[in-house]
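Below is the sequence, then the predicted model.
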Amino acid sequence: MSPRVLHYSDVENAYDTPERVARLAGLVADRRGPDTLVAGSGDNTGPGVLSLVTDGRQSLDFFEAVDPHVETAGNHDFDHGFDALRSVVADSPQRWTLANVGLDGERFGADAGVEAGALVELADAAVGVVGVLDPATTEMTPGTEALEFSEPVDALAREVPRLREAGAEYVVALAHTNDEDARAIAAETGVDAVFAGHSHHQHATAVDGTPFTRPGATGGYLYEVDLDSGEVTCHDTRSADPDPAVVDALRERIAASGLDEEVAHVDRPLSRDRERRLGGEWRLGNFVADAYRWKTGADAAIQNGGGIREGPPLSGDVTVADLISVSPFEEPVVVTSVTGAELRSVVAEADGRAVDGLDDYWYGHVSGMRVAAEDGGYEPYVDGEPVADDERYTLAVPNYLLITDLEFPTLTEAHAVERYGLQYKVIVEYAREFGIDARLEGRIPDAVAAE
């Protein structure tokens, strides 16, 4: 029997819709066999609403049902701190591998059972598994500054020979990394397959003959890879039967946390698809930015597209959990003071083509200003007037934008003036006060009619 791998990744906020993650669990149970390795490539404890209130431990309901063989950590698995992740590692049934991350001179999580590489014995084959994490995690995830990283390719180069010497007939990588690093792992380290996470662009390909899969986010797809033939099969979880035990466990967590309280009603569903949130003006993006400006009284507001998470549309009766899941981060809304010249720069950086490493997407959703395409660039208008370079404007933003250079690098901590409540609390408060009736208003040029 040829060994196969079932690969899931970036489950993130699927826990907040119990049937969704339960379908993934049901599909894994249906597809696995004695020569099947079940593996996750990170961000499978969060972010999400239940992740916020349980420090990621809601994932144990899924892990106990699926009983994976091995898992690696993604950047969002560190959202609730080092001890919270160690606790999940210690209490989950699978083995964990993370080869390129250290803390205080030691490999991270070794005391909780995290291994540099794991040798998994299947019915007729031994498979070595090595997990690696994007070194840019310290720029993306607050509270991770103390982590120490080696390059993912270097970590695989160390571990692959060791695992083969230990008896591994196949070695695979769980790479929660950017696309460049994941492809380099496939091309340069001699692994038999790369199972990637982090990017939510769901796809499968081969790099120099090495199978390479990314399942995308929120448990929508499960990849199955034959390690002998390299054949790849993509399974859509929507057709799977949900695991009832997972549904019941997660529903109990939601009810116990008071997250099922209804706070608003939506007549026209608001999409949360990746293509919509990164494709131009978007009703949900307008709603979030409006909430920030209302709460703070700032001249304008901007929300980065990556800070709004994918998921089912907001439709019908909307609960506290639904709204928190839009932006489930423990980050405050911050009012910044910027010059007109800086605001013009910030608006230009909403175009992914302007920042190294970002795809060709629109990353900014705005309130209190209109953005026009003029003379090959972008011109912001505040209160109907073009901005003046030497005037100052207040701009409400998620705190994350002040601590990272990956998005909107013009904004820094030095621009902060005043901090308000957590993003998701502001969103819930705004919905309670005004309901949810977001519309497209021509705030962004060439707007996509994102319902």
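Sure, I can see it.

Please make it C-alpha for all contacts and neighbour counts, starting now.
Fine.

So which bits of the helix or strand where residue 252 lies are buried?
Using DSSP states H and E, residue 252 maps to helix 244-256. Using 16 or more other Cα atoms under 10 Å as the test for burial, helix 244-256 gives 246-247, 250-251, 253-254.

and of those residues, the nearest to residue 409?
residue 254 (36.8 Å; Cα to Cα).

Please name the nearest non-neighbouring residue to the closest one.
residue 260 (6.4 Å; Cα to Cα, 6 or more residues apart in numbering).

residues contacting the one you found?
Residue 260 sits next to 254, 319-321 when contact means Cα atoms under 8 Å, 6 or more residues apart in numbering.

From the residues you listed, keep the buried residues only.
254, 319-321.

can you give me the helices for the stretch 51-200 of the chain?
Per DSSP state H, counting those that start in this stretch, the stretch 51-200 of the chain carries helices over the ranges 59-66, 82-91, 137-140, 152-165, 179-188.

helices or strands next to the helix or strand harbouring residue 431 in the packing?
Assessed by DSSP H and E, residue 431 sits inside helix 423-434. If contacts are counted by 3 or more Cα pairs under 8 Å, 6 or more residues apart in numbering; DSSP states H and E, helix 423-434 sits against strand 262-270, helix 283-296, helix 320-324.

export the ones you listed to TSV and tack on distance to residue 399?
Below are these laid out as TSV (distance: least, Cα to Cα, whole Å):
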stretch	distance to residue 399
strand 262-270	25
helix 283-296	12
helix 320-324	16
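
wait, which of these is closest to residue 397?
helix 283-296 (7.3 Å).

Next, the angle from the closest one to helix 423-434.
90 degrees (axes from the mean of the first three to the mean of the last three Cα atoms, to 10 degrees).

ok, and here's another one to check against it:
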Amino acid sequence: MADPLTVIGYSDLEGIYDEPDSIARLGSFLLARRDDDTLLVGAGDNTALGVASTVSHNKPGVELPTRPGRAIAAPFYRAVEPDVETFGNHDLDHGPADARDLVREFPTGWTCGNLHTDDGLFGADAGVRPTRTFETGVGRVGVFGVTTTQLPAITPNASSLRVTNPVDAARTAAADLRERVDYVIGVSHCGRDDPAVAAAADADLVVGGHLHERCAGIHDGTLLVRTGGSGVVEATTGGKYAFHDSIRTAPDRSLLDTYTRVREALELDTVVAHVDEPVVRDRETLTTGESRLVNFVADAYRAATDADVGVMHASSLRTGPPLAGDVSAGDVIAVSPFGNRLTTLSVSGTALRKALAVACPAAENDRWLLSVSGASVVWDDTTGAFERIRIDGDPLDAEDEYTVAVQEYFVVTETMPTLTEGAVQSYHGLQYDHLVAHAANGGLGIGIEDRIVRPKQ
């Protein structure tokens, strides 16, 4: 029997490029483990998504040691030269043309067999392939890549692309590779569909992504591993695996210097507020009811627009360490590091009720994702409906018109379907700038105010 192949996988690195020490330690760790028997693969959303990427994309003219936007990841890619990368939804946030530039620029083999344009496989002209093959010290390896069917719907700038069924694509690609290689590896940015991809593909190992939850398990004979965006996983085709979260390797000095200079150039460490009582940002706090952080964001939106209601869907809030002590501009932007405009809409009470309900627990999603400013709600978890909604203390009137402040993403996607572009009244600049301004005006001092009440939970 052939010796096992070792695969080091990661996905959803996203905001790590905002942390010079973390990205430098990761680079050092990966370089130390590269050998002829090891393959290094990324399962999507590993180009820079975070504060530095967003701010540099929207702040042209700043001198950086790398191109702005998602290309801030380039020094990392040049240092470690991953063998394979597939597309995550955030890799296309700035549109197909920008993603093609990343394919041409980054020294890695891009593979994605189910992402298409009207003319065929996306990025084929730039070097994207449905599969890749490699010669290693333990044999010939074939790798296929697939991405989530959600991509066009949740990535407005890539809505023109078409995603075919990743399970079918994985099955076909793996069967083709199995005829030609000793090992078949999959990289799947499909989240909840990762297990189905693994089960369908005749693969030795699948590295998953998109869903920020760690997993490891066998699916119809195929090992699926997913880091959830934290650290890396080291797995073998023999079925062994180990997750590495806390990487204590000495940082790569070149990467540390590069990403430190990026932060300095963008002035991300400028202190804008001081917080005595830490504002918690863990997933449980942000998705089980009212919290100080979601109140802060909704308040910032309403304060900047004078709207009747500020609304935040917590799916666009990022977890992380608490905001405590001296809080920098970068710390605040990291809460929601997206370059969407803040938008004011005029909607009926009926449309507002429906929009708010989307962010409340449902049979398919038990997370609480709603935050409001200028309003309060009472939600019955048993019936899955509002008992009461008040706007500025008065009951919501189905026939009245209300102004609503929300970030543009929720207007141009189907996330909250009753908030539509036709209802837009005005735009107010980049949403994260208003978060920084509100923090500087004392907004992080907010507490819990019974805006969200769930008496029967």
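Nice, I can see it. Fair warning: this is a prediction, and the values are worked out from it, not measured in the lab.

circling back: identify, out of the helices of the stretch 51-200 of the first structure, the most deeply packed stretch.
helix 59-66 (a mean of 20; mean count of other Cα atoms under 10 Å).

That helix to helix 244-256, inter-axis angle?
170 degrees.

matching residues in the second structure for helix 59-66 of the first structure?
Against the second structure, the aligned range for helix 59-66 of the first structure is residues 73-80 (TM-score structural alignment).

chain center to the matching stretch: distance?
Centroid displacement of stretch 73-80 of the second structure relative to its chain, using Cα atoms, centre = their mean, to the nearest Å, is 19 Å.

Mind telling me what the residue nearest to residue 254 of the first structure corresponds to in the second structure?
So, by TM-score structural alignment, residue 260 of the first structure is matched to residue 269.

re the thing from before, who's in contact with the helix holding residue 431 of the first structure?
Contacts of helix 423-434 of the first structure (Cα under 8 Å, 6+ apart): 263-264, 288, 291-292, 294-295, 320, 323-333, 398.

Show me which of those are buried.
263-264, 288, 291-292, 294-295, 320, 323-333, 398.

ok, back up a step: how far apart are the helix holding residue 252 of the first structure and its match in the second structure?
Superposed on the second structure, helix 244-256 of the first structure shows a mean distance of 1.4 Å to its aligned residues (mean Cα distance after the TM-score superposition for the first structure).

on contacts alone, who are the packing partners of that helix?
Checked by 3+ Cα pairs under 8 Å, 6+ apart, helix 244-256 of the first structure has helix 18-31, helix 59-66 packed alongside it.

right, so of those helices, which gets closest to residue 414 of the first structure?
Going by Cα to Cα, the one of these nearest residue 414 of the first structure is helix 59-66, 37.2 Å.

Translate residue 360 of the first structure into the numbering of the second structure.
In the second structure, residue 360 of the first structure lands on residue 366 (TM-score structural alignment).

again, but for residue 146 of the first structure
In the second structure, residue 146 of the first structure lands on residue 160 (TM-score structural alignment).

for its match, what are its contacts?
117, 152.

Relative to residue 438 of the second structure, how far out is it?
From residue 160 of the second structure across to residue 438 of the second structure, the span is 36 Å (Cα to Cα, to the nearest Å).

Next: residue 250 of the second structure.
38 Å.

Need the counterpart of residue 342 of the first structure in the second structure.
That one, residue 342 of the first structure, aligns with residue 351 by TM-score structural alignment.

quick one: what's aligned to residue 95 of the second structure in the first structure?
Using TM-score structural alignment, residue 95 of the second structure pairs with residue 81 in the first structure.

again, but for residue 393 of the second structure
Looks like residue 393 of the second structure aligns to residue 384 there (TM-score structural alignment).

quick one: contacts for its match?
369-370.

show me where the stretch 1-150 of the second structure has strands.
With DSSP state E, counting those that start in this stretch as the criterion, the stretch 1-150 of the second structure has strands at 6-10, 38-42, 84-85, 109-110, 115-117, 120-121, 131-136, 139-147.

oh, I was asking about the stretch 301-450 of the first structure
314-319, 332-339, 364-367, 369-374, 377-382, 385-386, 392-398, 416-422.

Any chance of JSON lines for those, columns distance to residue 183 of the first structure?
JSON lines is the format used below for those (distance: least, Cα to Cα, whole Å):
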{"stretch": "strand 314-319", "distance to residue 183 of the first structure": "35"}
{"stretch": "strand 332-339", "distance to residue 183 of the first structure": "35"}
{"stretch": "strand 364-367", "distance to residue 183 of the first structure": "28"}
{"stretch": "strand 369-374", "distance to residue 183 of the first structure": "35"}
{"stretch": "strand 377-382", "distance to residue 183 of the first structure": "33"}
{"stretch": "strand 385-386", "distance to residue 183 of the first structure": "44"}
{"stretch": "strand 392-398", "distance to residue 183 of the first structure": "32"}
{"stretch": "strand 416-422", "distance to residue 183 of the first structure": "37"}
